[in-house]
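**Q** I need the structure of the sequence given here:
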Amino acid sequence: MFDSLSDRLTSALRKLSGRGVLRPEDVEATLREVRMALLEADVNYKVVHDELVEMLGANTEGLRWAPAPPTLVMLAGVQGSGKTTTAVKLALWARRQGRQPMVVALDLRRPAAIDQLRVLAKQEQVDFHSGSGAVETIAREAVAEAR
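**A** This is a model prediction of the structure:
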């Protein structure tokens, strides 16, 4: 039973992670799928919700912008965890906050990830930076460009 529930929850959440722009109706559809999976597995939805809120951080703190731009944000995670789409979503959010975001490709071992970030950034009209050579060099160039 646990494997079936785990598969259904994973499937529902994967549908969100691959989207360039997350719409409220996407979140609602996923939440419906999660609720149904929990109900069918006879799991109390409120208990799971409360535990997830506690685990993920009941007391959230907003992003603290650097006093002088740029503000740097690094995303880390295993392959396929949604870093690329999250980076562009964060950039869109920053733009709505009146900022001028830039996404920087530093995963040099995965050219496909760089291409995906480039495509998503272009699609959403977000500044993009990449380069060749050492990660540190590319990062320094991006910071200089952002200033």
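
**Q** every contact and neighbour count from this point should use C-alpha atoms.
**A** Fine.

**Q** quick one: the helices in the protein?
**A** 2-17, 24-40, 45-56, 83-96, 111-123, 135-146 (DSSP state H).

**Q** next, the second sequence, to be compared with the first:
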Amino acid sequence: MAVGSRGRTSSVLSSLPLQILLHINGLYYIFYFSATLVMIVYKSQAFSYPDGFLAPDLALLFVMALLEVPRLYFGSKGNLTEEEAPLGLSLVLTLGSALLCVYFLLWQTYVLRADVILNALLLLTYSLESVLKVTAIAAFVS
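**A** As a prediction, this is how the structure comes out:
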């Protein structure tokens, strides 16, 4: 606890580990998106992609990217302003991103070893973030 200039005590409840993980995840997602996009293009050239399967894989990757931006924004905003609502919204968006990550891990048309590694790492960071978000929300509420 720190003593403020007027004698009031104040404490910082925002989570530094969560903020660091959000930043790292933002950087990793740029790599993840690029690598996954390149692999989808590679798989479409190297393997015979069934008709009608390439577009949904690409569309889901772009939907995931669209979810990632507000997920990181609300996570960071909620953590830094110590507000539960943006952090809770980020947690819900994390669930959506995690489901899409599971799709790319298990159910996309072709799954390469590189896909497994990239998606497993992303799921790990989503899991750690979720635990830290729930912990931060609990700290903000109490």
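
**Q** for the two chains, what TM-score is obtained?
**A** The TM-score (TM-score structural alignment, normalised by the length of the second structure) is 0.29; 78 aligned residues with a Cα RMSD of 5.1 Å.

**Q** wait, which of the helices of the first structure is closest to Val104 of the first structure?
**A** Closest approach to Val104 of the first structure among these is made by helix 135-146 (6.9 Å; Cα to Cα).

**Q** so what's Leu67 of the second structure up against?
**A** Leu93, Gly96, Ser97 (Cα atoms under 8 Å, 6 or more residues apart in numbering).

**Q** which one among those residues gets closest to Ala55 of the second structure?
**A** Ser97 (18.6 Å).

**Q** what's the spacing between that closest one and Thr36 of the second structure?
**A** Note on Ser97 of the second structure: its distance to Thr36 of the second structure, by Cα to Cα, to the nearest Å, is 14 Å.

**Q** the two: who's more crowded?
**A** Remark: of Ser97 of the second structure and Thr36, Ser97 carries more neighbours, 23 against 18, as counted by other Cα atoms under 10 Å.

**Q** that one touches Val69, doesn't it?
**A** No. Using Cα atoms under 8 Å, Ser97 of the second structure is not in contact with Val69; the gap is 10.7 Å.

**Q** buried ones in the helix or strand that contains Leu72 of the second structure?
**A** Assigned by DSSP states H and E, Leu72 of the second structure falls within helix 54-81. Using 16 or more other Cα atoms under 10 Å as the test for burial, helix 54-81 of the second structure gives 54, 57, 60-61, 64-65, 67-68, 70-80.

**Q** for His129 of the first structure, which of the helices of the first structure is the nearest?
**A** So among those, helix 135-146 is nearest, using Cα to Cα, at 6.2 Å.

**Q** give the buried residues for that closest one.
**A** Per 16+ other Cα under 10 Å, helix 135-146 of the first structure contains these buried residues: Ile138, Ala139, Ala142, Val143.

**Q** could you do stretch 31-48 of the first structure as well?
**A** Glu33, Val34, Arg35, Met36, Ala37, Leu38.

**Q** residues touching the third one, list them.
**A** By Cα under 8 Å, 6+ apart, the contact set of Arg35 of the first structure is Tyr45.
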